[in-house]
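A.B. asks: Sequence first, predicted model second:
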Amino acid sequence: MSGTMRTKGGHGRLGSVLSGLVVAVGCVLFLGGFVWGALLYQPYTVPTDSMTPTLDVGSKILAQRIDGDEARRGDVVVFTDPLWGSSPMVKRVAAVGGDTVACCDPDGRLTVNGEPVDEPYLRPGPGGRTVASGQAFSVTVPSGNLFLLGDDRHTSLDSRTHIEEAGQGSVPRSTVIGRVDAVVWPAKGLLEPPRGFAGLPGGISRPGPFAQLLTAIASGTVLILLGAGYGPVAGLLTRHRPGGPRSGPREKVGA
């Protein structure tokens, strides 16, 4: 009997130790995911409708903190430029330093260095026809600068508006403070990669670690719940096991 009790007690202690380890690992993943996310990402609110339908006005977005030199064609970036306004703004990189960006080709598409770019994220204009710009232009972007456009080319005030200024409407790469990776509200999730720019030199940016962060946080949550639930479940199973302790009063012997 004593050997059986020691065995059961040993199993119970082992289960408690393992459940504690599971909770500890879960806490590391859960808290680590949040800390990692806070270091890599900065939340913003989209101030205008110039990026619709990709980003609605008032959307809550997460922008990965990057250096402006990391920005590539097709990226949706957050930037601050005193000539454009005092608040952070959100636009899409249409061309980088050295590119000649023009609009439009016979199919209404943007061209970069003579190559047409498909942009399925654009908002259709009157009559349902999608054109990359209602305003014809051709600009050679100065070295170290970015030419930025909104996805709603009919209402966006972007590089086209500033073409007559120095830099022909482009902004220095140093103004970029983040690259939008995900839309958290309304919950659209990760932004689709801009495939239309993929064939150009330098390619497109790889997705940020947002998906891995969510996986770490979700896994940590599950482990914490599993570990914390071990004790109550184990106790419940013990009470209902044959030979286990009874919950009701015991009849006195020899009364």
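C.D. replies: Cool, got the structure.

A.B. asks: Please count neighbours and contacts with C-alpha atoms only from this point.
C.D. replies: Will do.

A.B. asks: quick check, Ile163 in a helix?
C.D. replies: No: counting by DSSP: H, G, I helix; E, B strand; the rest coil, Ile163 is not found in a helix; it is coil.

A.B. asks: okay, now the one to match up with it:
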Amino acid sequence: MSGSTSTVGGAIRRDGAMAGSRLGRTLSGLAVALGCVLFLGGFVWAAVAYRPYTVPTDSMKPTVNPGAKVLAQRVSGADVHRGDVVVFEDQLWGDVPMVKRVVGVGGDVVACCDKQGHLTVNGKAVDEDYLRGHGPASQENFRSAVPRGELFLLGDNRDVSLDSRVHLEDTEKGSVPASGVRARVAATAWPLGRAGMLPRTAAFAGLAGAAAGPSPQGPLKWLVFSVIAGAVLILGGAAYGPLAGAARRRR
């Protein structure tokens, strides 16, 4: 009787182990499949929605350092808000893409400076918290009525930035067509020590109009999470077989 009991117990254990092994293989396969969807889907979506750019000058310090590689979301110039950092092209500014901050949209009157050294938009002072040294907004006084369909652009490092202030002498308005915008900068990708989402500013939030800013954040955070989660699931699912085999051999 005792031998019979042992055989039955052994069979039950083997059946349970086989069922557990099948369940483990099924779950690991599902994890790998889901991981592939998340990883490839996030990667492809990011490649379609975002483009890498290299910032050539120090005109955007301290927000973005020269030589930094940024990820910028492809957007229309009609969708950018005051406070957005954009990549744009304009023949009067040069033959390469440039990176500046939007401080005025079509219909705005941009001027500098008030008695406190602040930039004003439509007569309202703007506390630009992103400025290198936190002010003043400009060493030179200026005023520009931005035409419809155009943007007034300044660098954050106002002491060295060649921006709409300089081009006021060329075009009498200094602004560029919104159609020249190629993308809106969302994050710094390199160097790794400064990698992360671009700081968002609420400096223009008190102004009237749909472009008061800042723009809604794009999907980049979720896409990065999708890629990382997918990689973890793929590696975890792929590791199940070898780990389970090693556990069986130890038993």
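C.D. replies: Nice, thanks for sending it over. In this text, all values refer to a predicted model and were calculated from it rather than measured experimentally.

A.B. asks: how about the helices in the stretch 1-150 of structure 2?
C.D. replies: Secondary structure of the stretch 1-150 of structure 2 (DSSP state H, counting those that start in this stretch): helices at 2-49.

A.B. asks: His11 of structure 1 versus whatever residue of structure 1 lines up with Asp95 of structure 2, what's the distance?
C.D. replies: In structure 1, the residue paired with Asp95 of structure 2 is Ser86, using TM-score structural alignment. Going from Ser86 of structure 1 to His11 of structure 1 by Cα to Cα, to the nearest Å gives 64 Å.

A.B. asks: between those two, which one's more packed in?
C.D. replies: Neighbour count, other Cα atoms under 10 Å: between Ser86 of structure 1 and His11, His11 has more, with 12 against 9.

A.B. asks: The more buried one maps to what in structure 2?
C.D. replies: Mapped onto structure 2 by TM-score structural alignment, His11 of structure 1 lines up with Gly20.

A.B. asks: Kindly report the same for Asp56 of structure 1.
C.D. replies: Taking TM-score structural alignment, the alignment pairs Asp56 of structure 1 with Asn65 from structure 2.

A.B. asks: Please apply the same query to Ser156 of structure 1.
C.D. replies: By TM-score structural alignment, Ser156 of structure 1 lines up with Ser161.

A.B. asks: Grab the nearest non-local neighbour of that match.
C.D. replies: In space, Ser161 of structure 2 comes closest to Ser59 once its chain neighbours are excluded; the distance is 4.5 Å by Cα to Cα, 6 or more residues apart in numbering.

A.B. asks: list the contacts for the one you found?
C.D. replies: 66, 100, 155-158, 160-162 (Cα atoms under 8 Å, 6 or more residues apart in numbering).

A.B. asks: what stretch of structure 1 lies opposite stretch 39-56 of structure 2 in the alignment?
C.D. replies: With TM-score structural alignment applied, stretch 39-56 of structure 2 matches the range 30-47 in structure 1.

A.B. asks: How about residues contacting that stretch?
C.D. replies: Contact with stretch 30-47 of structure 1 is made by 55-65, 89-90, 178, 210, 213-214, 216-221, as judged by Cα under 8 Å, 6+ apart.

A.B. asks: can you map out the strands along structure 2?
C.D. replies: 50-54, 69-74, 85-88, 98-105, 109-112, 119-121, 124-126, 142-145, 150-154, 176-177, 181-190, 196-197 (DSSP state E).

A.B. asks: next one: the fourth one to chain centre, how far?
C.D. replies: Using Cα atoms, centre = their mean, to the nearest Å, we find the averaged C-alpha position of strand 98-105 of structure 2 to lie 17 Å away from the chain's own average C-alpha position.

A.B. asks: for the last one, same thing?
C.D. replies: A distance of 6 Å separates the C-alpha centroid of strand 196-197 of structure 2 from that of its chain, computed with Cα atoms, centre = their mean.
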